[in-house]
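Q: no sequence on this one, just coordinates:
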């Protein structure tokens, strides 16, 4: 990363996850498994919209500062009024899976994908929160979201 200031020239920074400025923080930990990227993608996947940055900051703090696991954050999203508005109060497994495909990946569920998730739900080996995380952190979604966050996530103070 190279930072250039009008009066001071430029600096090249490597190996940093966050850069703090007077008016905010630039989060560069955006890859799979990185907190800022996970929070952004989970938010986008759950609500099918660009996340608001105070919300991303809040959930990043929950994970980093309060030790909340990503699955707990996903459960909180699923319990939220906004999620219920988007997915319904109690969608069937088929409806939930298809809505994840539509809202996260922009397409209908394929037969194999639908069967995969239904099978795990029926066997009790996957929760809806884990499925939401799976969609959010899937290679397909990471590629879809990458252009939005490739220069980092700006978190105004």
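A: Arrived safely, thanks for sending. Bear in mind the structure is a predicted one, so any value in this text is a computation, not a measurement.
Q: drop to CA atoms for contacts and neighbour counts, all remaining ones
A: Fine.
Q: measure residue 126 to residue 17 for me?
A: For residue 126, the distance to residue 17 equals 31 Å [CA to CA, to the nearest Å].
Q: actually residue 68, not the one I wrote
A: Distance from residue 68 to residue 17, by CA to CA: 19 Å.
Q: okay, now the one to match up with it:
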């Protein structure tokens, strides 16, 4: 009986550790800063999540009355944790030592109107103990206002109007709309399509570059659009006198860069129509469509540039390149940059395999990169 009482492996054991430092990974830092009110919450989470060890008791050795907040503990600060005896060797193996100088349960005091308790606790002046306080709930505006405004700025390039702002904040707060639903509302809105020509520009880009070089997702030479080029044409298209003129300018620029103008003059009209079917639509022509387009070329009813536009703007091409376009628009609007090759391949293939639009957008708005971008823009992502 005496042996069992004194064997540290069989009884509860105190260990002294220095505060766990916030990791170098931005996502870990972000999670820690967002989720944990104080060091105790963070240490308890770390033990349980990473080591599967439950902390039975927790004490802190305060230095000159300092309080240890998450990710900002004073140098020399020590934390004491009490764990079940069978975890003794686990902590020894992690390099921590049994504690022999465990401090008494700390009292608290109120100095100049502020108590010395950790965040989420308040000091009971009669007992000098820290007691849990009800966490103050954020208002709907505090939780979602900045996020809604970011969509207006990032996707519509303007400030929000009061009516729209209040509508979206209310819908998010009442769970009538998810955050991915909010993003989807913006990128499918009439205003987005009117001020952004991303859909057409990206479709032209993929239709001309992708199929001109006969490249596919697994080809290391796959030519992806860059952010500057797409935005250059997005801004320039608004300056033309007509929609057709602006679209032809985009197509002529891309096809010239892809060497279409060097190759297509050397081929016949029939071969050119066949080229459009195979390269833009990725299939062999059907007889009726082939005859129709060839007749228009032979009778000078349409130029080759205009026919290229007809194919790029067709419902079939819109469907064929929809997943690639949505992937790039999500990168442009939510991350403020073009997709890197691996990310483009991964996200486009998810859509190709049937991932629905909501889940697809969820993967962007919940990603560390997007949350990190919001953090830089002084928005807090609601958890």
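A: Sure, I can see it. Quick caveat, the model's predicted, so the values are computed rather than measured.
Q: can I assume residue 10 of structure 1 sits in a strand?
A: Yes. Residue state for residue 10 of structure 1 (DSSP: H, G, I helix; E, B strand; the rest coil) corresponds to a strand.
Q: sec struct for the nearest residue to it once chain neighbours are set aside, please.
A: With CA to CA, 6 or more residues apart in numbering as the criterion, residue 10 of structure 1 has its nearest non-adjacent residue at 4.0 Å, and that residue is residue 4. At residue 4 of structure 1 the chain is in strand, as set by three-state DSSP.
Q: and what of residue 26 of structure 1?
A: strand.
Q: check which helix or strand covers the closest residue to it other than its chain neighbours.
A: Leaving out its chain neighbours, the residue that sits closest to residue 26 of structure 1 by CA to CA, 6+ apart is residue 154, at 4.7 Å. Per DSSP states H and E, residue 154 of structure 1 falls inside strand 153-156.
Q: for that strand, buried residues please.
A: 153-155 (16 or more other CA atoms under 10 Å).
Q: give me the number of residues near residue 231 of structure 2?
A: Per other CA atoms under 10 Å, the neighbour tally for residue 231 of structure 2 reads 16.
Q: against residue 78 of structure 2, how distant is residue 228 of structure 2?
A: Taking CA to CA, one finds residue 228 of structure 2 at 51 Å from residue 78 of structure 2.
Q: higher neighbour count, these two?
A: residue 78 (17 against 11).
Q: tell me the counterpart of the more buried one in structure 1.
A: Counting by TM-score structural alignment, residue 78 of structure 2 lines up with no residue in structure 1.
Q: tell me the spacing between residue 78 of structure 2 and residue 60 of structure 2.
A: Distance, residue 78 of structure 2 to residue 60 of structure 2, using CA to CA: 6 Å.
Q: so what does residue 83 of structure 1 match up with in structure 2?
A: For residue 83 of structure 1, the aligned position in structure 2 is residue 259, judged by TM-score structural alignment.
Q: just give me the neighbour total for its match.
A: 14.
Q: cool, and residue 72 of structure 1?
A: Neighbours of residue 72 of structure 1 using other CA under 10 Å come to 14.
Q: alignment lookup: it to structure 2.
A: Aligned partner of residue 72 of structure 1 by TM-score structural alignment: residue 249.
Q: ok, residue 149 of structure 1 next?
A: Using TM-score structural alignment, the partner of residue 149 of structure 1 in structure 2 is residue 325.
Q: I'd guessed its match sits against residue 205; true?
A: No. Look at residue 325 of structure 2 against residue 205 with CA atoms under 8 Å: they stay out of range, at 9.7 Å.
Q: tell me which of those two has more neighbours.
A: residue 205 (25 against 22).
Q: just the element for residue 79 of structure 2, please.
A: Using DSSP H and E, residue 79 of structure 2 sits in strand 78-83.
Q: whereabouts in structure 1 does the following helix or strand past that strand align?
A: For strand 78-83 of structure 2, the following helix or strand on the C-terminal side (DSSP H and E) is helix 88-93. Counting by TM-score structural alignment, helix 88-93 of structure 2 falls onto no part of structure 1.
Q: how about residues contacting the following helix or strand past helix 88-93 of structure 2?
A: Toward the C-terminal end, the helix or strand that comes next after helix 88-93 of structure 2 (DSSP H and E) is strand 97-98. By CA atoms under 8 Å, 6 or more residues apart in numbering, the surrounding residues in contact with strand 97-98 of structure 2 are 13-17, 91-92.
Q: please enumerate the helices of the stretch 151-300 of structure 2.
A: 162-173, 179-187, 190-195, 198-205, 211-212, 227-236, 243-257, 260-263, 269-276, 287-298 (DSSP state H, counting those that start in this stretch).
Q: can you redo these as CSV with distance to residue 344 of structure 2?
A: Output for the helices of the stretch 151-300 of structure 2, formatted as CSV (distance: least, CA to CA, whole Å):
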stretch, distance to residue 344 of structure 2
helix 162-173, 29
helix 179-187, 18
helix 190-195, 22
helix 198-205, 13
helix 211-212, 17
helix 227-236, 13
helix 243-257, 20
helix 260-263, 25
helix 269-276, 25
helix 287-298, 33
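Q: packed most tightly, which of these would that be?
A: Ranked by mean neighbour count, those are led by helix 198-205 with a mean of 22 (mean count of other CA atoms under 10 Å).
Q: in structure 1, what range does that helix match?
A: On the basis of TM-score structural alignment, helix 198-205 of structure 2 is assigned to residues 36-43 in structure 1.
Q: centre of the chain to that stretch, how far?
A: 3 Å (CA atoms, centre = their mean, to the nearest Å).
Q: average offset between that stretch and structure 2?
A: With mean CA distance after the TM-score superposition for structure 1, stretch 36-43 of structure 1 departs from structure 2 by a mean of 1.0 Å once superposed.
Q: residue in structure 2 matching residue 102 of structure 1?
A: Using TM-score structural alignment, the partner of residue 102 of structure 1 in structure 2 is residue 278.
Q: and for the residue nearest to its match when sequence neighbours are not counted, the neighbour number?
A: Once flanking residues are discounted, residue 278 of structure 2 sits nearest to residue 284: 5.7 Å by CA to CA, 6+ apart. Neighbourhood size, residue 284 of structure 2 [other CA under 10 Å]: 13.
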